[in-house]
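[1] using only what follows, build the 3D model:
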Amino acid sequence: MNWISNYVRPRINSIFSRREVPENLWTKCDECGTMLFHRELAENLNVCTNCGHHMAITPRARFTALFDGGIFTEVAVPEPIADPLGFRDGKKYTDRLKEARRTTEEREAMLVAEGEMGRTRIVAAGQDFSFMAGSMGMYVGNAIIAAAERAVERRCPLVLFSAAGGARMQEGILSLMQMPRTTVAVQMLKEANLPYIVVLTHPTTGGVTASYAMLGDVQIAEPGALICFAGPRVIEQTIREKLPEGFQRAEYLLDHGMLDRVTPRGQLRDELISIVRMLLKEPPAVMGDLPAPATLESPASTALHEGEAAAEGAEAPAPSGSGETAPAGDKG
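    Below is the predicted model of the structure:
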């Protein structure tokens, strides 16, 4: 036996040819403890394939699954003052914002987008709990107002996905003022006779629950979502009584008339399409995965849509041998 060739050389080769294995290939389910492969988990929209537990999902990933072909256009949100109170506790507020933006790769705690869902144009707004617990600050207020204004401009429904720990303490009273501001934004939709649908995800708490998250024409929740103003632990400490099993969870609220539906994430898109088209008094849409729309029309092109359709209907065949058509008005 040649000790150098049979042991030393293979050992050296294994050390220098070792490949780095990413640490995030597997995710452990918080509910059942099952180890889930990251690709399978992403394909199942971050829902455990073993027990059905709904894990957190980013608004961008949610919108990719929601809109036809995963195509959507972000709606611009006005930027508020970065640190109006000059707040500092253990760390500067501006430093906390930088850290949240670095870890989430998002600008703020809410993403607003527009696109087609089941060939029905909608505006959607989604909160990101991983960005400072999805807390409601001035940016979130601006985002909801921008979403409502775009929905009124386009004459389309607004679908909002809530996920928040409440108001953002670093902005003080300015954060609490977003409660009436967003309520006014919702009222704009109601006055325009446009549907406003809220999907409450885990968790939705505090001032968010006390404002725009509970004002929908239709209230839907994901299974097991915690929905409350004050949490169960705070209530138990206050009243010194044991709360019922599942208190303030989506299923409990559905049984007590505070929700219209509790829908698993995988079925949510088709249900939203049915509800939206029903509220718009439109015929049922074709369900399932649809390809991306050819174009996302701008407001100007939407206004000219009927005129363009009429022009296309009046087109005449081009001379023989040509693959193009010539408009009837250009015959000379």
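
[2] use CA for all of it now, contacts and neighbours both
    Noted.

[3] strands of the stretch 1-150 of the chain, start to end?
    Using DSSP state E, counting those that start in this stretch, the strands of the stretch 1-150 of the chain run over residues 26-28, 35-37, 73-74, 110-117, 120-127.

[4] now do the second one: which elements does it pack against?
    If I follow you right, that is strand 35-37. Other helices and strands packing on strand 35-37, by 3 or more Cα pairs under 8 Å, 6 or more residues apart in numbering; DSSP states H and E, are strand 26-28.

[5] hmm, who's touching the strand it packs on?
    Contacting residues not belonging to strand 26-28 are listed as T34, M35, L36, F37, H38 [Cα atoms under 8 Å, 6 or more residues apart in numbering].

[6] do you know how far the third one is from A210?
    The span separating L36 from A210 equals 35 Å under the rule Cα to Cα, to the nearest Å.

[7] related to what we said a few turns ago, right, so of the strands of the stretch 1-150 of the chain, which gets closest to G266?
    strand 110-117 (14.6 Å; Cα to Cα).

[8] between strand 120-127 and that closest one, find me the angle.
    Counting by axes from the mean of the first three to the mean of the last three Cα atoms, to 10 degrees, strand 110-117 points 160 degrees away from the direction of strand 120-127.

[9] I'd like the structure of this one too, to check against the first:
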Amino acid sequence: MNWLSNYVRPRIRALVGQSKPEVPENLWHQCASCERMVFHRDLEANQQVCPRCDHHLRVGPDYRFRSLLDEGWTRIEMPKAPADPLKFRDLKRYGDRLKEAQARTKVQDALEAASGAIDGMPTVLAVMNFEFMAGSMGAALGEGFVTAARRAVAEKAAFIVVTSSGGARMQEGAISLMQMARTTIAVEEVKEAGLPYIVILTDPTTGGVTASFAMVGDVHIAEPGAVIGFAGARVIEQTIREKLPQGFQRAEYLRDHGMVDMVVHRFEMRATLARLLGLLLRPVPVVEETAVIDPPAEAEAVEETVPAEKAPHDEPQQ
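    Below you'll find the model as predicted:
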């Protein structure tokens, strides 16, 4: 029997193990682009952008609210919608999938909204959460979108939406497709009130979201490298049987072809929004009209004494 290995070493490990602090499991994150491990503090300091390849990692609504809105913003309560209107079931019940997503993300559905300001200008910000069932659009998301849009109209605020979605939620069938029309009508209410509607397209924005409220904004901003489209690139290639161009459906490609107004880095997003809202919300200064000075009376008298030229019919006949 080895005394050191069987007695001393276990006692030392027991003593060290009791005083060893618990180490969190999420200290390191893997970049989806370069696949390198990045320390969590480096990511936080770099606004969730990979410091090596500049890839923009996905972030949730809370991060967007803190980074874009001024201090003092308030969360908008989202209305409740039917949880499982079609009683859908595939490998699992749709209701069970919803409960699992709600327990994991601590939110009710894939859209959250807040009321606040950007650089002092009133703003309602709605953000989609990709972590909740891939940001899919269902009845709850549509109801929340309409609520946020009408809140912007009531507060005479700009309406900004950050999109990140895989499209319509198949478990709700035609009900999810109806949200395409509902959200588009809500956008029209904002525009009829004379308020700006700005869309920030993040990775990914696809499916029914792209075909509805994501592409009807007054200004479309995209984050670098974001995938934006309706159907997937592989589906399109198999349908048309052609090789797609390099960078197809990426933010830079869409900007070069007129589908996106600008591609803005996350570091500059807040400043860009503040500049846009300053142009779209702040009233145009009124220039005072200069008073017309009447000519002096002496000048009028001089004009009256000047003989008028003879008309052609007054000239003597030859």
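
[10] ok so, going back, E153 of structure 1 is nearest to which of the strands of the stretch 1-150 of structure 1?
    Going by Cα to Cα, the one of the strands of the stretch 1-150 of structure 1 nearest E153 of structure 1 is strand 120-127, 10.5 Å.

[11] how much does the closest one stray from structure 2?
    Following the fit onto structure 2, the mean deviation recorded for strand 120-127 of structure 1 is 0.5 Å by mean Cα distance after the TM-score superposition for structure 1.

[12] from the contact counts, what lies against that strand?
    Strand 120-127 of structure 1 packs on helix 59-66, strand 110-117, helix 138-154, strand 158-164, going by 3+ Cα pairs under 8 Å, 6+ apart.

[13] closest to A42 of structure 1 out of the ones you listed?
    Of all these, helix 59-66 sits nearest to A42 of structure 1, with 8.8 Å by Cα to Cα.

[14] which residues touch the closest residue to E77 of structure 2 other than its chain neighbours?
    Nearest residue to E77 of structure 2, sequence neighbours excluded (Cα to Cα, 6 or more residues apart in numbering): A113, at 7.8 Å. By Cα under 8 Å, 6+ apart, A113 of structure 2 lies in contact with P61, R75, I76, E77, M78, V124, L125, A126, V127, G144, A148.

[15] counterpart of the first one over in structure 1?
    When you say that, I think you mean P61 of structure 2. In structure 1, P61 of structure 2 lines up with P59, judged by TM-score structural alignment.

[16] thought its match was touching S130?
    No - look at P59 of structure 1 against S130 with Cα atoms under 8 Å: they stay out of range, at 10.3 Å.

[17] higher neighbour count, the two?
    Neighbour totals were compared for P59 of structure 1 and S130, and P59 leads with 25 against 19 (other Cα atoms under 10 Å).

[18] show me what contacts the closest residue in space to that one that isn't next to it in sequence?
    Using Cα to Cα, 6+ apart and skipping the chain neighbours, the partner closest in space to P59 of structure 1 is G126 (5.1 Å). Neighbouring residues of G126 of structure 1 by Cα under 8 Å, 6+ apart: P59, M110, L111, V112, L160, F161, S162, A163.

[19] go again using 7 Å as the cut-off
    Shown in contact with G126 of structure 1 (Cα atoms under 7 Å, 6 or more residues apart in numbering): P59, M110, L111, V112, L160, F161, S162.

[20] ok, now how distant is Q219 of structure 1 from V198 of structure 1?
    5 Å.

[21] now the aligned partner of Q267 of structure 1 in structure 2: how far from P224 of structure 2?
    For Q267 of structure 1, the aligned residue in structure 2 is E268 (criterion: TM-score structural alignment). Separation of E268 of structure 2 from P224 of structure 2 (Cα to Cα): 12 Å.

[22] same thing with T239 of structure 2?
    Between T239 of structure 2 and P224 of structure 2 the distance is 27 Å, computed by Cα to Cα.

[23] more crowded one of these two?
    Ranked by neighbour count (other Cα under 10 Å), T239 of structure 2 and P224 place P224 first, with 20 against 9.

[24] wouldn't that one be in contact with Q249 here?
    No - with contact defined as Cα atoms under 7 Å, P224 of structure 2 and Q249 do not form a contacting pair (11.8 Å).

[25] ok, back up a step: neighbour count winner among Q219 and V198 of structure 1?
    Taking other Cα under 10 Å, Q219 of structure 1 and V198 do not tie; V198 has more neighbours (23 against 19).

[26] so which helix or strand takes in the more buried one?
    Per DSSP states H and E: V198 of structure 1 is located in strand 196-204.

[27] and the closest residue to G208 of structure 2 other than its chain neighbours, what does it touch?
    Distance criterion Cα to Cα, 6+ apart; nearest residue to G208 of structure 2, sequence neighbours excluded, is G167 at 4.7 Å. Taking Cα under 7 Å, 6+ apart, we find G167 of structure 2 in contact with S136, M137, T206, G207, G208, V209.

[28] can you put the residues you listed in TSV and add distance to R9 of structure 2 and neighbour count?
    Listed next are these as TSV, based on distance: Cα to Cα, whole Å; neighbours: other Cα atoms under 10 Å:
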residue	distance to R9 of structure 2	neighbour count
S136	54	27
M137	57	28
T206	57	24
G207	59	20
G208	62	23
V209	60	25
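
[29] ok, those in structure 1: which stay?
    Retained in structure 1 by both residues aligned by TM-score structural alignment, their matches' Cα atoms under 7 Å are the following of those: S136, M137, T206, G207, G208, V209.

[30] now distance to E192 of structure 2 too, for these, in TSV please.
    Below are those laid out as TSV (distance: Cα to Cα, whole Å):
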residue	distance to E192 of structure 2
S136	28
M137	25
T206	27
G207	26
G208	23
V209	22
